[in-house]
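Enquirer: structure of the sequence below:
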Amino acid sequence: MERAWIVPDWKAPAHVHAAVSTRQGPGISQPPYDRLNLGLRSGDDPAAVVSNREALAAALDLPGPPLWLRQVHGTEVADAGVEGDDEPVADAAVAHGPGKVLAILTADCLPVLFASADGGTIGAAHAGWRGLAAGVLENTVARMGVPADSVLAWLGPAIGGPSYEVGAEVRAAFVEGDPGAEEAFAPTRPGHWLCDLYVLARRRLAAIGVTRISGGGFDTYRDERLYSYRRDGAVSGRFASLIWTR
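Expert: Here you go, the predicted model:
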């Protein structure tokens, strides 16, 4: 089932594991969610999503249940050592020590995975444009509690720049505080730009000293393996970006 997972290509320590699910995984969701939809609030049958989550954990041989988040496009960061198996309202999470599994659900927004150089601390963040502009990546690195220059980051599947047209409010949210962020925006029609989330994320991370950045280059809108809210409309599933240690 090679096409069921996307495995990050980064230089994380050997005991740090990560994977991104795709629609082709071992799920039972029916069309239009077929088939490994992991989002409980996507309109899919909740029983099917619960079954899918169990199949995901078994297929990846996870060391424990993922810490699923109630994501709200904010900047709160949960600590897996404190939250347990609850579903905290947060858009990022960190874990210290082995055995914890972090999960981020997306369908166009940018998932970012983090690991300290020694693999003792991991993190995961949901970075839609609102959270990205408000500092969710910076907050996640801060909660990891390790020097920023020791952090490795991997940018997972998100909508690509050529597919992501935004309005003036999105551009202003980034450019007003960082004029150099203009490089992430290409004008289209009046008052609209194509927006490259990967460029913006790299700029935000580099500004706090995180330079060991991998990943990027995906486009959920064009990749049929992945869910895309903008492509599929309101009826869209969610895939997961997961990171854990053993």
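Enquirer: for the rest of this, base every contact and every neighbour count on C-alpha atoms.
Expert: Will do.
Enquirer: list the residues that contact the residue nearest to residue 107 when sequence neighbours are not counted.
Expert: Once flanking residues are discounted, residue 107 sits nearest to residue 228: 4.5 Å by CA to CA, 6 or more residues apart in numbering. For residue 228, the contact set (CA atoms under 8 Å, 6 or more residues apart in numbering) comprises 107, 108, 159, 220, 221, 236, 237.
Enquirer: what's the burial count for the first one?
Expert: Right, the one you point to is residue 107. When counting by other CA atoms under 10 Å, one arrives at 25 neighbours for residue 107.
Enquirer: repeat that for the fifth one.
Expert: The local packing of residue 221 (other CA under 10 Å) involves 23 other residues.
Enquirer: quick one more, to check against the first:
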Amino acid sequence: MTLEILTSDTLLPLKHGFFTRKGGASSGVFSGLNCGAGSSDQSEIVQINRARVAEAMGTEGLIGVHQIHSADVITVSGHGDGGEKADALVTNTPGLTLSVLTADCQPVLFADAQAGVIGAAHAGWRGTLDGVLEATIEAMEALGAQRTQIAATIGPSISQRAYEVGPEFLDDFLAAEPANARFFANGEGDRYQFDLPAYGLHRLRSAGVGTATWTGHCTYCDPDRFFSYRRSTHVGEADYGRLISAIRL
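Expert: The predicted model follows:
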């Protein structure tokens, strides 16, 4: 099966893609393009999937990090870099491909094509609240990017209608900024529905990037195309696949 790759006009002409689960070699709950080495899927199969992504990106290899839901960013200068505990990467070295893994959290790809600087971030609710998006922008600026020239696109993420949270979750956001209440809708009982992509867009736009967009795809609501941690938990599956998003300079 052919790989399905979602792209954003705002990131062109740079090679990039938000890969769906289609076109992979995994089976069972991982059926499709599971690129998560941290899953319980067969490591050889995961490597096959990642090799297919690398081929599609026209690269020797995919550079990533050991994601920990932080605001930490690493600067990459060669193929031997990567693997550190962090949640975002930036580079101004031509030929390198940065990647992040997600399964409901926001994959965010950044590009200042004019300056020749790119970035990729894994932005769950905790990382976004703690500033991983702003930290990525600052790291890109350190490499010569200008934030008013940076285009940022949020890929497939869990949408508000599928993201039920408790009152303590809301409290964390209100403690950070009372105006964050606008990203929550009332749910059943004491529950709320959190709009993670809208919050991500708000943080990006408030940081002053030139363009910030979301592809509009919900990971939870489309099981044929996307892996979802929350959906897997709700149906009682033992594990879940990881989607990959990548950008190449």
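Enquirer: TM value for the aligned chains?
Expert: The TM-score (TM-score structural alignment, normalised by the length of the first structure) is 0.91; 241 aligned residues with a CA RMSD of 1.8 Å.
Enquirer: which one in the second structure is aligned with residue 123 of the first structure?
Expert: Residue correspondence to the second structure (TM-score structural alignment): residue 123 of the first structure is matched to residue 119.
Enquirer: surely that match is within a strand?
Expert: Yes. Counting by DSSP: H, G, I helix; E, B strand; the rest coil, residue 119 of the second structure is part of a strand.
Enquirer: picking that back up, okay, the contacts of residue 228 of the first structure in JSON lines with distance to residue 116 of the first structure next?
Expert: Supplementary listing: the contacts of residue 228 of the first structure in JSON lines, determined by distance: CA to CA, whole Å:
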{"residue": "107", "distance to residue 116 of the first structure": "26"}
{"residue": "108", "distance to residue 116 of the first structure": "26"}
{"residue": "159", "distance to residue 116 of the first structure": "26"}
{"residue": "220", "distance to residue 116 of the first structure": "27"}
{"residue": "221", "distance to residue 116 of the first structure": "31"}
{"residue": "236", "distance to residue 116 of the first structure": "33"}
{"residue": "237", "distance to residue 116 of the first structure": "31"}
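Enquirer: which of these lies closest to residue 85 of the first structure?
Expert: Ranked by distance to residue 85 of the first structure (CA to CA), the contacts of residue 228 of the first structure are led by residue 237 at 22.1 Å.
Enquirer: residue in the second structure paired with the closest one?
Expert: Mapped onto the second structure by TM-score structural alignment, residue 237 of the first structure lines up with residue 241.
Enquirer: its match sits in which helix or strand?
Expert: Using DSSP states H and E, residue 241 of the second structure is not contained in any helix or strand.
Enquirer: isn't it up against residue 103?
Expert: Yes. Contact criterion CA atoms under 8 Å: residue 241 of the second structure and residue 103 qualify, at 7.1 Å.
Enquirer: quick check: neighbours shared by those two?
Expert: Common neighbours of residue 241 of the second structure and residue 103, counting by CA under 8 Å, 6+ apart, are 227, 228, 229.
Enquirer: from those, which land in helices?
Expert: Secondary structure defined by DSSP state H assigns residue 229 of these to helices.
Enquirer: could you dump the shared contacts of residue 241 and residue 103 of the second structure to CSV with distance to residue 163 of the second structure?
Expert: As requested, these are exported to CSV (distance: CA to CA, whole Å):
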residue, distance to residue 163 of the second structure
227, 15
228, 11
229, 11
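Enquirer: longest single helix anywhere in the first structure?
Expert: Taking DSSP H as the criterion, the first structure has its longest helix at helix 46-60.
Enquirer: and the residue nearest to the spatial centre of the second structure, helix, strand or coil?
Expert: Nearest to the mean C-alpha position of the second structure, by CA atoms, centre = their mean, lies residue 107 at 1.2 Å. On the three-state scheme (three-state DSSP), residue 107 of the second structure is labelled strand.
Enquirer: the first structure: which residue goes with that one?
Expert: By TM-score structural alignment, residue 107 of the second structure lines up with residue 111 in the first structure.
Enquirer: follow-up on the earlier one: test my guess that the residue nearest to the centre of the second structure contacts residue 125.
Expert: No. Applying CA under 8 Å, one finds residue 107 of the second structure not in contact with residue 125, separated by 11.7 Å.
Enquirer: distance of the closest residue to residue 63 of the first structure other than its chain neighbours from residue 133 of the first structure?
Expert: In space, and not counting its chain neighbours, residue 63 of the first structure is closest to residue 99: 5.5 Å by CA to CA, 6+ apart. Here the distance between residue 99 of the first structure and residue 133 of the first structure works out to 31 Å (CA to CA, to the nearest Å).
Enquirer: okay, those two: which has more neighbours?
Expert: Comparing residue 99 of the first structure with residue 133 by other CA under 10 Å, the one with more neighbours is residue 133, at 22 against 14.
Enquirer: distance of that one from residue 55 of the first structure?
Expert: For residue 133 of the first structure, the distance to residue 55 of the first structure - CA to CA - is 34 Å.
Enquirer: dump the residue contacts of the residue in the first structure sticking out farthest from the centre.
Expert: Taking CA atoms, centre = their mean, the residue of the first structure most remote from its mean C-alpha position is residue 190, at 30.5 Å. Residue 190 of the first structure makes no contacts at all, as judged by CA under 8 Å, 6+ apart.
Enquirer: equivalent analysis for the one 3 residues further on, please.
Expert: Contacts here follow CA under 8 Å, 6+ apart; on that basis residue 193 of the first structure touches 165, 166, 167, 168, 171, 185, 186, 187.
Enquirer: can you check residue 50 of the first structure too?
Expert: Counting by CA under 8 Å, 6+ apart, residue 50 of the first structure touches 38, 40.
Enquirer: that one matches what in the second structure?
Expert: Residue pairing (TM-score structural alignment): residue 50 of the first structure is matched to residue 47 of the second structure.
Enquirer: can you tell me how far the corresponding residue of the first structure for residue 65 of the second structure is from residue 193 of the first structure?
Expert: Using TM-score structural alignment, the equivalent of residue 65 of the second structure in the first structure is residue 69. Distance, residue 69 of the first structure to residue 193 of the first structure, using CA to CA: 31 Å.
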